[in-house]
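A.B. asks: pasted the sequence and its predicted model underneath.
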Amino acid sequence: MTAVALPRSVAARITVRGLATAQRVIAATGAFLAGAVVVDVLAARGLVAQAPLVVAPYLGMGLLALLLLWRPGRLTAVGYIAGGAVLAVAAPVLLLAADPAAADAGPYLLNRVATAVCLVGAVSGRALSGVLWSSAAYIVAELSLQLGLMLAGSSGPSGTGPVIIFAISFVTYATLALAQRQSDRQFRSLSRVADEVLGADRRRALEHRAAGIVHDTVLADLALISRSPGPLTPRAREVLTEHLRIVADSTVAEPSTAPAAGSVLGDALLELAAEYQWSGLRVDVSGAELISDEVPGATRHAVLGAARAALDNVVRHAGTDRAELVAGVRGGALTVLIVDDGHGFAPTEVAEDRLGLRMSINERIEQVGGSVRVWSGPEGTTIMMTVPVPGGES
């Protein structure tokens, strides 16, 4: 069974999206609980008749959080913040209109909706997205809360709930962003070290080959000459001439026209990524330089064709300007992933006459004994192509 290590870029996206999901769950739960507390307070004061209207902003905020949790994306995030702004204004106005004494217990119930707005979370898989969206949500939430308190005629404090939630979100996402940036730097450094190690290994292999040539030719020829009692025979002269030619043509230097590290397929993947800059798509590549030259021609052409088709789909349908191509060899299998943070789609709902996924990707890979897996949703798409290759790591 082939084990594929999770690419660092995919792992980072999963971490950021997991954090954003947790924030939205907290926002929905907090809004509904705050609504329940409002009903309980009003009931204790004999104001049950006003409860449905007063609790509406809290329930509305909870529903917005559930919508964002169900369909995360830029459009729903904008709707979440805009709708939350309106509800953050309405919550203190309606609560204080029904029960002016509610402010005496502190600002907790007054700022619950604004606090939930600050839990919008990251929209894409990048930590920087969480920093930007959290900052925008906090500004809108704080301004809306202050407007609501002003309209309600309250002179009390607005509370620290929104700023605390914003500070926690900001610091967490900023820390993740710095960690991802540092990880990228370390990965580039490790890649350079790996290139140097591979180069040293190749040089040692060439030196061993040169030593073998000397052993098999020069030493053998010297032994032949020492054993010859007289002039060399014409056949012996031919052998010596051939051996001299082999030694003259041999070298321990690496070909100057070849890259320091890489392969036919690895170089082709890098060139493929570079082509798409003219389409407005930036493709970040990692792992291509570590692919060996042992990938068969048919497999190489299938992988390149499928990768091109996947990137074409990103350009045409994903609605994003960035994608990642991650390659690696493990367990006798070559794996190539195409990752984007675009709109996503439902693979099971692709029409039969849409040949891009079914023929350009699936059939190409299956024809060389490989397989394709697709994960897609509102936060992006990941296509993983796996093909068997000789000489893979076990």
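C.D. replies: Yes, it's here.

A.B. asks: drop to CA atoms for contacts and neighbour counts, all remaining ones
C.D. replies: Fine.

A.B. asks: buried sites along the strand or helix carrying Leu219?
C.D. replies: Element membership for Leu219, per DSSP states H and E: helix 219-227. For helix 219-227, the buried set under the neighbour-count rule, 16 or more other CA atoms under 10 Å, comprises Asp221.

A.B. asks: distance from the chain centre to it, please.
C.D. replies: Helix 219-227 has its average C-alpha position 63 Å from the chain's average C-alpha position, going by CA atoms, centre = their mean, to the nearest Å.

A.B. asks: the longest helix in the chain is where?
C.D. replies: The single longest helix within the chain, with elements called by DSSP state H, is helix 161-213.

A.B. asks: what is that helix packed up against?
C.D. replies: helix 8-44, helix 112-117, helix 127-152 (3 or more CA pairs under 8 Å, 6 or more residues apart in numbering; DSSP states H and E).

A.B. asks: this is the comparison structure:
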Amino acid sequence: MSIGLPAHLRKESVTRAFARVINAVAFVCLTLAFVGVVTLYASDTSRNLVPAAIALIPMLITVRLLNRYRTMFFTVAHLLIGGPATYWFALTIISQLRPVGVVGHYLLDLVLIAMMFVGGAGRNVVWSILWCTVGVAVSQASVALASLQIQGFVHPHPTVFVIYVAAISVLMILRLSQRGVRRVQSHLHRAARDDEFASLRYGIEATSAAVMHDTVLSHLAAIAHAPFGAMNPKLQRDISRDLEVLVGEEWLSEAALDSSDSVRHDWQNSALLATITEARALELVVEVTGDLTALSRLDSRGDAALAPAVKQCLVNVINHSGTMRAEVAIFGSPSEVSVLVVDAGKGFNEAETGADRLGLRQSVRRRIETVSGTVQVWSTPGLGTSVMIRVPTAENAPALERSAAQ
């Protein structure tokens, strides 16, 4: 029960659960004793059992307070009040039921058990054992004193001692089991930490691979296809800007963005609009349709992953589709934001894509997977390509990550 709890809460939670149980047992025992005394008095009013019933009332009150507050004050109060109350109860029962008989011993045993189960201020198993022992001592002394005063001898109560031994055994088993739980819990915490590190490492690796493709590999391909002579000034500026990004490790901070970030990005301030603007600067005609306000449902992490993925899709249109027209359609739902990039170019067969073509694999798929999103590609040679990118909204992203971790 306590394996999954933090170490600083495990002992307290187990002890608190045990305290609740034994306080409940004590309250039930006192209630049964009260009902038994009232029943005996109703059957034979010549026996003055009213003082015994009255003696149980303060004990019932202290047990209820002890169950609610479980402090040292109420624990000691229960013992200080319960000792004289037990003595008065035993004095009345022994004096009015002669011989005491089975019924009398049954009523006395109930009160003795209630006094033994003191589960208030036990901060750990050792304290619980101590308070149970003190409760047994106080209750036995009270009954013994009443028995000596009325009968002149002390009658043993073996049932109480049997229950006491059973309670102590349960407490010792709990103490021993906590040691095993401590060892198991350390392994569980280590495994959870390793899994968290592995997830973080995967996100950084996926982002680094995508950034490498978007910057270095893309620029190398542009240089390879550039005409002989001086480098295009715009390409020079793009390379310088991307080098600053790589050296400054901005991509690393982007990979570590918290998915619970409350920052929202509307259409005018979104990275997706900046991406489409860059594509249009490259003479690609991009038509934007759909629900532009849906982007405000993304958190910073989702917005940071979506824009580069769409950028790579538009770059693929420019470099490989044979057309300079594309459409970007945006859809929104309470659980996700979808962006569809469509072109009517020459298309391709994704299964036959060469191993050196990393755009869809690194810049799109793996980047979107790091934010628990999905990517679907439909392409037919001669008929064009459609890429559907789905990213969970800020409210749905934490739930997706928890289910994925489980």
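C.D. replies: Yes, it's here. Just so we're clear, the structure is a prediction, and the values are computed from it rather than from any experiment.

A.B. asks: what's the TM-score here?
C.D. replies: Between these two chains, after superposing, the TM-score reads 0.51 (TM-score structural alignment, normalised by the length of the first structure); 259 aligned residues with a CA RMSD of 4.5 Å.

A.B. asks: okay if I get the helices and strands packed on helix 161-213 of the first structure as CSV plus mean neighbour count and distance to Ser158 of the first structure?
C.D. replies: Output for those, formatted as CSV (neighbours: other CA atoms under 10 Å; distance: least, CA to CA, whole Å):
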stretch, mean neighbour count, distance to Ser158 of the first structure
helix 8-44, 19, 16
helix 112-117, 32, 10
helix 127-152, 21, 7
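
A.B. asks: closest one to Ile338 of the first structure among those helices?
C.D. replies: Ile338 of the first structure lies closest to helix 8-44 among those, at 10.2 Å (CA to CA).

A.B. asks: just the angle for that closest one relative to helix 127-152, thanks.
C.D. replies: With axes from the mean of the first three to the mean of the last three CA atoms, to 10 degrees defining the directions, helix 8-44 of the first structure sits at 20 degrees from helix 127-152.

A.B. asks: what's the following helix or strand after helix 8-44 of the first structure?
C.D. replies: Counting by DSSP H and E, the next helix or strand C-terminal to helix 8-44 of the first structure is helix 51-70.

A.B. asks: buried residues in that next one?
C.D. replies: Quick answer for helix 51-70 of the first structure (16+ other CA under 10 Å): 51, 54-69.

A.B. asks: please apply the same query to stretch 175-195 of the second structure.
C.D. replies: Under the neighbour-count rule (16+ other CA under 10 Å), stretch 175-195 of the second structure has 175, 178, 181-182, 185 buried.

A.B. asks: closest one of those to Ala24 of the second structure?
C.D. replies: The closest of these to Ala24 of the second structure turns out to be Arg175 (CA to CA; 21.3 Å).

A.B. asks: OK, contacts around the closest one?
C.D. replies: Val125 (CA atoms under 8 Å, 6 or more residues apart in numbering).

A.B. asks: ok, so what distance separates it from Ala198 of the second structure?
C.D. replies: Using CA to CA, to the nearest Å, Arg175 of the second structure is found at 35 Å from Ala198 of the second structure.

A.B. asks: ok, now Leu130 of the second structure?
C.D. replies: To Ala198 of the second structure, Leu130 of the second structure is 46 Å away according to CA to CA.
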